[in-house]
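Enquirer: here is the input, now give the coordinates:
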Amino acid sequence: MSTSLDDRLALRELVENWAVWRDAADWERFATVWHPTDGWMSATWFQGPAADFISVSKEGFDRGVSILHFLGGHTADINGDRAIAQTKMTISQRASVDGVEVDVVCTGRFYDFCARHDGQWKIVRRQPIYEKDRLDPVDPAARLELDPVLLDRFPTGYRHLGYLQTKAGFRVKTGLPGLTGEAVRRLYDEGSKWLAGSATPGDPTEQ
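Expert: Here you go, the predicted model:
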């Protein structure tokens, strides 16, 4: 595995640029973090090519959808022109649920399949790992009763985020990777194969 400091700094910068440019609606620069032909984004509410993700993110931003990201610790495994980067993160979304304005904060990791393209690191596939989340009314005095059937539709790692997004009209995918379980074990296996030279970064349609 490569231990190049320049590569490690470049990968960290790549991940930070993703969060800053996406949340700031700097769509032109946001497009540059993705591999130009193979970029793929998976999230609770979207799975598809990076270009489509940029388009729907812009539309949502213009409608007032509030989804923000904050980054923490970072590590990267590098093998030649390929890397797996993992970065601690939080996803926070504010929306109205049954007439009550709430914040959901989801903690997890960005798990990024990266490749060097024309001398620069790019994200080929991003798959968040959802570890835990919580929901809080913006007004502490507000009362909100959650539907337990809808809440239990989603895994522990993003059950409140999935709840809020479903109420907001998003179609939320179930079975995404969490802290433990088959989905995250499959993701780690795909990451190992990517570093070893696999033709594709796993099967994103399965995530």
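Enquirer: going forward, measure contacts and count neighbours with C-alpha atoms only.
Expert: OK.
Enquirer: for Ala19, see how far away the residue nearest to the spatial centre of the chain is.
Expert: Geometric centre of the chain, nearest residue: Pro128, 3.9 Å, by C-alpha atoms, centre = their mean. Counting by C-alpha to C-alpha, to the nearest Å, the separation of Pro128 from Ala19 is 13 Å.
Enquirer: would you check that Lys138 makes contact with Val97?
Expert: Wrong residue type there; residue 138 is Val, not Lys. No - counting by C-alpha atoms under 8 Å, Val138 sits too far from Val97 to count as a contact (11.1 Å).
Enquirer: also this sequence, please, to line up against the first:
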Amino acid sequence: MTKTENSTSTPNRDPALQALLDKQEITDVLNLYLRGADRADTDLIAAAYHPDAIEEHGGLYMGPADAYVAMMDEQLPHAKYMNHLCTNIIIELDGDKAHVESYILAYSRMKKDGEKFDSLTLARAVDRFERRDGAWKIAKRQLIWEWNNDMPCAETWGRGLITNDPSKLIRGKKKPDDLVYAAKG
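Expert: The predicted model follows:
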């Protein structure tokens, strides 16, 4: 069996095509995980992991992924402004396993001691994905922190060039109130 062939791929499918499909499925898992974080939709986060998965969150948490998801279920609804971007995704397929590295750029608006500030952080996720029962999911995730930059909160919408009245803007919300959930209906 070659690195792109595996026991659950469609018989007689071109191995290069199967590899592309596998990589796209893994990329979708990564992106839906981050949608889950941004929209406080922990069902999406939980769906990214196998039931016995391990989460090592860069020194902040280490243990079963389901306990990590439960912790996020408590915290994420209170994180009003937060966005994650996944980039530089490198996927190395090895049968029904994949070694995946991705960069995660996270923005969040925070408040400490009454002062609002914006925080921009870059981390890398080093994941071991496994295909089980035909589905690619995370078996082990290790997060590595790269850098962080905190800055004063200065939401001026391009100093008024985007809008002078931000109350008219359609803003992102948490599940189920965000437009992405209404658009599915």
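Enquirer: where does the TM-score land?
Expert: After superposition, the two chains reach a TM-score (TM-score structural alignment, normalised by the length of the second structure) of 0.67; 140 aligned residues with a C-alpha RMSD of 2.1 Å.
Enquirer: and Val184 of the first structure, how far from Leu11 of the first structure?
Expert: 22 Å.
Enquirer: and for the residue in the first structure that Leu122 of the second structure lines up against, the neighbour number?
Expert: Counting by TM-score structural alignment, Leu122 of the second structure lines up with Thr107 in the first structure. Neighbour count of Thr107 of the first structure, defined by other C-alpha atoms under 10 Å: 21.
Enquirer: confirm Thr107 of the first structure sits in a strand?
Expert: Yes - counting by DSSP: H, G, I helix; E, B strand; the rest coil, Thr107 of the first structure is located in a strand.
Enquirer: so what's it closest to, chain neighbours aside?
Expert: Leaving aside its sequence neighbours, Thr107 of the first structure sits nearest to Thr90 (C-alpha to C-alpha, 6 or more residues apart in numbering; 4.5 Å).
Enquirer: the one you found touches Cys106, doesn't it?
Expert: Yes - using C-alpha under 8 Å, Thr90 of the first structure is in contact with Cys106, at 5.4 Å.
Enquirer: in the first structure, what residue spans correspond to helices?
Expert: Applying DSSP state H to the first structure gives helices spanning 5-23, 27-30, 50-63, 148-151, 159-167, 182-195.
Enquirer: related to what we said a few turns ago, check contacts around the aligned residue in the second structure for the residue nearest to the centre of the first structure.
Expert: Using TM-score structural alignment, the partner of Pro128 of the first structure in the second structure is Leu143. Neighbouring residues of Leu143 of the second structure by C-alpha atoms under 8 Å, 6 or more residues apart in numbering: Glu56, His57, Gly58, Ala123, Arg124, Ala125, Val126.
Enquirer: how do those look in the first structure, which are kept?
Expert: Contacts conserved in the first structure for the contacts of Leu143 of the second structure, using both residues aligned by TM-score structural alignment, their matches' C-alpha atoms under 8 Å: His57, Gly58, Ala123, Arg124, Ala125, Val126.
Enquirer: for these, give me CSV that also has neighbour count and distance to Glu74 of the second structure.
Expert: Shown next, in CSV, are those (neighbours: other C-alpha atoms under 10 Å; distance: C-alpha to C-alpha, whole Å):
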residue, neighbour count, distance to Glu74 of the second structure
His57, 17, 16
Gly58, 15, 19
Ala123, 18, 22
Arg124, 20, 24
Ala125, 21, 22
Val126, 18, 25
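Enquirer: which among these gets closest to Glu101 of the second structure?
Expert: Val126 (4.6 Å; C-alpha to C-alpha).
Enquirer: residues in contact with that closest one?
Expert: His99, Val100, Glu101, Ser102, Arg141, Gln142, Leu143, Ile144.
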